[in-house]
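**Q** Build me a model from this:
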Amino acid sequence: MTLEHFNQATADEAKKQIAHCVALEAWAAALVVARPFASLDDLLRAGSELARDWDEQALSLALSAHPRIGEKAPGSSKEARLSRGEQQQVSSEDSELRQALRAGNMAYEQRFAQVFLIRARGRSGEEILTELHRRLLNTPQQERQEALDQLREITLLRLKETFNEHD
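**A** Next up, the predicted model:
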């Protein structure tokens, strides 16, 4: 999709074009209302500013669409396809890594009552596992902040890639 197409689309079409970035309809709606954008940088800046307002409720809602790290996202939606691609490094045949991630996911969910969220793109499975273990030492408040930061990073990466695909 091009930025020009996004700027000219109806509100519903524009929301559908960015819905895969994060499972937060209010964010997508606010970004659509802020159109038109003169450049990709302007769009990313607006997306980032809107994401700064996310709170624990937004995090919970967004996490409902994220699979556990190391598990394949089900379905054929664009978000599921993106998630599978982003987690490609941890979807290996290394059974030891898969078992360690599974155990780490369970410990994390028991401690924080949410799915472990991390930007997987560009990280090896071992790096992700190390981060998971480090974050298990966080306080609940620290972890909410780290998870929100990761959610923002993933969202903006997906937004940028959406418009870079055709530019």
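
**Q** hey, let's count contacts and neighbours off CA atoms from now on
**A** Noted.

**Q** Outside of the helix or strand containing residue 17 itself, list whatever touches it.
**A** In the assignment (DSSP states H and E), residue 17 maps to helix 11-18. With contact meaning Cα atoms under 8 Å, 6 or more residues apart in numbering, helix 11-18 is reached by 1, 6, 7, 28, 29, 32, 33, 159, 162.

**Q** what packs against the helix or strand following that helix?
**A** Counting by DSSP H and E, the element after helix 11-18 in chain order, helix or strand, is helix 25-33. Packing partners of helix 25-33 (3 or more Cα pairs under 8 Å, 6 or more residues apart in numbering; DSSP states H and E): helix 11-18, helix 40-51.

**Q** for helix 25-33, which positions count as buried?
**A** Neighbour-count burial for helix 25-33, counted by 16 or more other Cα atoms under 10 Å, picks out 27, 28, 29, 31, 32.

**Q** Next up, the contacts around the second one.
**A** By that I understand residue 28. Residues in contact with residue 28 (Cα under 8 Å, 6+ apart) are 15, 18, 19.

**Q** Helix 40-51 and the lengthiest helix in the chain, what's the angle between them?
**A** Scanning the chain for the longest helix, with DSSP state H as the assignment, gives helix 140-164. Per axes from the mean of the first three to the mean of the last three Cα atoms, to 10 degrees, the angle that helix 140-164 makes with helix 40-51 is 150 degrees.

**Q** quick one, what contacts the spatially most central residue of the chain?
**A** Residue closest to the average C-alpha location in the chain (Cα atoms, centre = their mean): residue 154, at 3.7 Å. By Cα under 8 Å, 6+ apart, the contact set of residue 154 is 21, 119.

**Q** 6 Å - rerun?
**A** Contacts for residue 154 were tallied using Cα atoms under 6 Å, 6 or more residues apart in numbering; they are residue 119.

**Q** What of residue 26?
**A** Per Cα under 6 Å, 6+ apart, neighbours of residue 26: none.

**Q** Second input sequence below; structure requested for side-by-side comparison:
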Amino acid sequence: MTTLDNLTTLTSFTQSPAAPHVTRGPTLPAHHLPYLPKPLDAFNTAPADEARTLLLHCLRSPRWSDRIAAHRPYPDLDSLLAAADEATYDLSPADLAEALAGERLPELPEDTYSAAHMALGAARAAYEARFGHTFIIYVGDIPADEVIDHILQAIRSRLANDPEDERVVAAEQLRRLAKGRIAAFLKGARNRATSTNAPAPGR
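**A** This is a model prediction of the structure:
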């Protein structure tokens, strides 16, 4: 059992990325084992390949994940998030393109009406034709019933950007997504570890 086997997989964040296109170390298990009091300690002490694999679930950039993993240990979550910020700002255009290739739009609520799906599909196609990559956006602080309208408004607004301006906007959205995923992962693992309703280990 590896250190990070005691943490959960990153499948329920505000925006889930597509399946990793780069394999770095073992794949995180589909199950989770609770009762881990300090998830950050587990991340700090995990083998480098495991830490990089975890980080690739937050942002599909091997250079980004290598850099953050190499600078462990982090004394607290804020320090880890600051390091993630700094590494994201340093992404080269090639790194950014690689990270964008691993992203997808957030899942829409099941009751989203079909017309909204059609409108979103058309707007997304126009965006991808103009900029050559998928549209990404952080929606972690948007109420679920407002997500579709928020995404549509953002796509239509950003279609007016020139490619260089949009690259900056996309990089900022990647930065927010990566931080949100890291924070949700560690905080979620901690909450499960202390929950009286958590399942017994091994389930």
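
**Q** distance of the counterpart of residue 148 of the first structure in the second structure from residue 134 of the second structure?
**A** The alignment partner of residue 148 of the first structure in the second structure, by TM-score structural alignment, is residue 171. Distance, residue 171 of the second structure to residue 134 of the second structure, using Cα to Cα, to the nearest Å: 12 Å.

**Q** And the aligned residue in the second structure for residue 64 of the first structure, how close does it get to residue 135 of the second structure?
**A** Matched by TM-score structural alignment, residue 64 of the first structure corresponds to residue 101 in the second structure. Per Cα to Cα, residue 101 of the second structure is found 10 Å from residue 135 of the second structure.

**Q** who has more neighbours, those two?
**A** With neighbours defined as other Cα atoms under 10 Å, residue 101 of the second structure and residue 135 compare such that residue 135 has more, 22 against 18.

**Q** if I pick the more buried one, what's in contact with it?
**A** Neighbours of residue 135 of the second structure in contact, by Cα under 6 Å, 6+ apart: none.

**Q** Which residues are in contact with the equivalent of residue 41 of the first structure over in the second structure?
**A** Alignment note: residue 41 of the first structure maps to residue 78 in the second structure; criterion TM-score structural alignment. Not one residue lies near residue 78 of the second structure by Cα under 6 Å, 6+ apart.

**Q** what helix or strand is residue 96 of the second structure on?
**A** Here residue 96 of the second structure is covered by helix 93-101, with elements defined by DSSP H and E.

**Q** The helix or strand that comes right after that helix against the first structure, how far on average?
**A** As assigned by DSSP H and E, the chain's next helix or strand after helix 93-101 of the second structure is helix 114-131. Taking mean Cα distance after the TM-score superposition for the first structure, the mean distance separating helix 114-131 of the second structure from the aligned residues in the first structure is 0.8 Å.

**Q** what range in the first structure matches helix 114-131 of the second structure?
**A** Mapped onto the first structure using TM-score structural alignment, helix 114-131 of the second structure spans residues 95-112.

**Q** buried ones in that stretch?
**A** Neighbour counts over stretch 95-112 of the first structure (16+ other Cα under 10 Å) mark 97, 98, 101, 102, 104, 105, 106, 107, 108, 112 as buried.

**Q** okay, these in TSV with distance to residue 84 of the first structure next?
**A** Converted to TSV, the buried residues of stretch 95-112 of the first structure look like this (distance: Cα to Cα, whole Å):
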residue	distance to residue 84 of the first structure
97	17
98	15
101	16
102	16
104	19
105	17
106	20
107	22
108	21
112	24
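
**Q** quick one: which two of the residues you listed are the most distant?
**A** Using Cα to Cα, the pair of the buried residues of stretch 95-112 of the first structure lying farthest apart is 97 and 112, separated by 21.7 Å.

**Q** ok, how many other residues are close to residue 134 of the first structure?
**A** The number of residues packed near residue 134 of the first structure is 10, by other Cα under 10 Å.

**Q** Would you tell me what helix or strand it is located in?
**A** Counting by DSSP H and E, the element that carries residue 134 of the first structure is helix 125-135.

**Q** How much space separates the match of residue 148 of the first structure from residue 100 of the second structure?
**A** Using Cα to Cα, we find residue 171 of the second structure at a distance of 9 Å from residue 100 of the second structure.

**Q** So what does residue 7 of the first structure match up with in the second structure?
**A** So residue 7 of the first structure corresponds to residue 44, using TM-score structural alignment.

**Q** Let's verify the nearest residue to that match once chain neighbours are set aside: helix, strand, or coil?
**A** Counting by Cα to Cα, 6 or more residues apart in numbering, residue 44 of the second structure lies nearest to residue 73, which is 4.8 Å off, once chain neighbours are set aside. Following DSSP: H, G, I helix; E, B strand; the rest coil, we place residue 73 of the second structure in the coil state.

**Q** Perfect, I'm done here.
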